[in-house]
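Student: requesting a structural model of the entry that follows:
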Amino acid sequence: MDRTFITLTGSSQAALVDRDIAHISRAMRLSLHGDLGGPILPPAYWRQRLYTLLDTGYLSHAQLCSVDSLLLQLDQFAAEPQLAWDTLTPAVAALFPPPYPVDNSRLV
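Tutor: So this is what the prediction gives:
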């Protein structure tokens, strides 16, 4: 069976790159902040994704600026000391009192 490759026009390629940049900008920050175990995906993963976009060679000036901004965000994340979860204050069970009186005698 012969393989046929799909070639994309310039506008289709630009739209795919725009969608990829938008996805990375949304997901990268959440992924880097992660959870108690640290980042969900490491900065090296996101850096590789951005370098792959740069290697396509089809980026407009605005797309280059967006990728550069995301790379700078990665550099800033790597430069900042990470929070030590042990030193954070414990969460309070109820931050605000209930707005109405609570009758504990009705609880069974």
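Student: for the rest of this, base every contact and every neighbour count on C-alpha atoms.
Tutor: Will do.
Student: residue 8 - how many residues pack around it?
Tutor: Residue 8: 10 surrounding residues under other Cα atoms under 10 Å.
Student: what do you get for the one 3 residues further on?
Tutor: Burial of residue 11 is recorded as 10 neighbouring residues (other Cα under 10 Å).
Student: so it belongs to a strand, correct?
Tutor: No - counting by DSSP: H, G, I helix; E, B strand; the rest coil, residue 11 is not part of a strand but helix.
Student: for comparison, sequence B:
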Amino acid sequence: MDRTPTMLSGSSQATLHDRDIAHIARVMGISLRGDLAGPILPPVYWRKRLHQLLDSGHLSHAQLCTVDSLLLQLQQFETAAQPALDEPAPSAAAVFPPPYPSRSSRGV
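Tutor: Have a look, this model is predicted:
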């Protein structure tokens, strides 16, 4: 069977780019936050995906702006100080107010 590559019309390609950009926008942050082992997919992966979109050369102005915004988010993630995993978490005891009013607030 002879397979020839199919060419997408401009609107079909734009729709695919829209879907790809929306997908990346939805999952990139979650993936980068990951879990205790670190990011699920590293920043290198997301940068590659975004640059592939840019290299397609068929993005609208709005799509270019969104990809640029995602690249900036990626850069901010990489430059932010990552918390050390060997430090204990801050105590949650001080976060909650006491279950009863203190003597000074009762006027005693």
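Student: what about the one residue sitting closest to the centre of structure 2, which helix or strand?
Tutor: The centroid of structure 2 falls nearest to residue 29 when counting by Cα atoms, centre = their mean (1.8 Å). Using DSSP states H and E, residue 29 of structure 2 sits in helix 10-33.
Student: now the aligned partner of residue 89 of structure 1 in structure 2: how far from residue 29 of structure 2?
Tutor: Matched by TM-score structural alignment, residue 89 of structure 1 corresponds to residue 89 in structure 2. Distance of residue 89 of structure 2 to residue 29 of structure 2, given as Cα to Cα, to the nearest Å: 22 Å.
Student: same thing with residue 59 of structure 2?
Tutor: Distance of residue 59 of structure 2 to residue 29 of structure 2, given as Cα to Cα: 22 Å.
Student: before we move on, what about residue 70 of structure 2?
Tutor: According to Cα to Cα, residue 70 of structure 2 and residue 29 of structure 2 sit 10 Å apart.
Student: now the helix holding residue 29 of structure 2 on structure 1. Mean distance?
Tutor: In this overlay with structure 1, the average offset of helix 10-33 of structure 2 from its partner residues is 0.3 Å by mean Cα distance after the TM-score superposition for structure 1.
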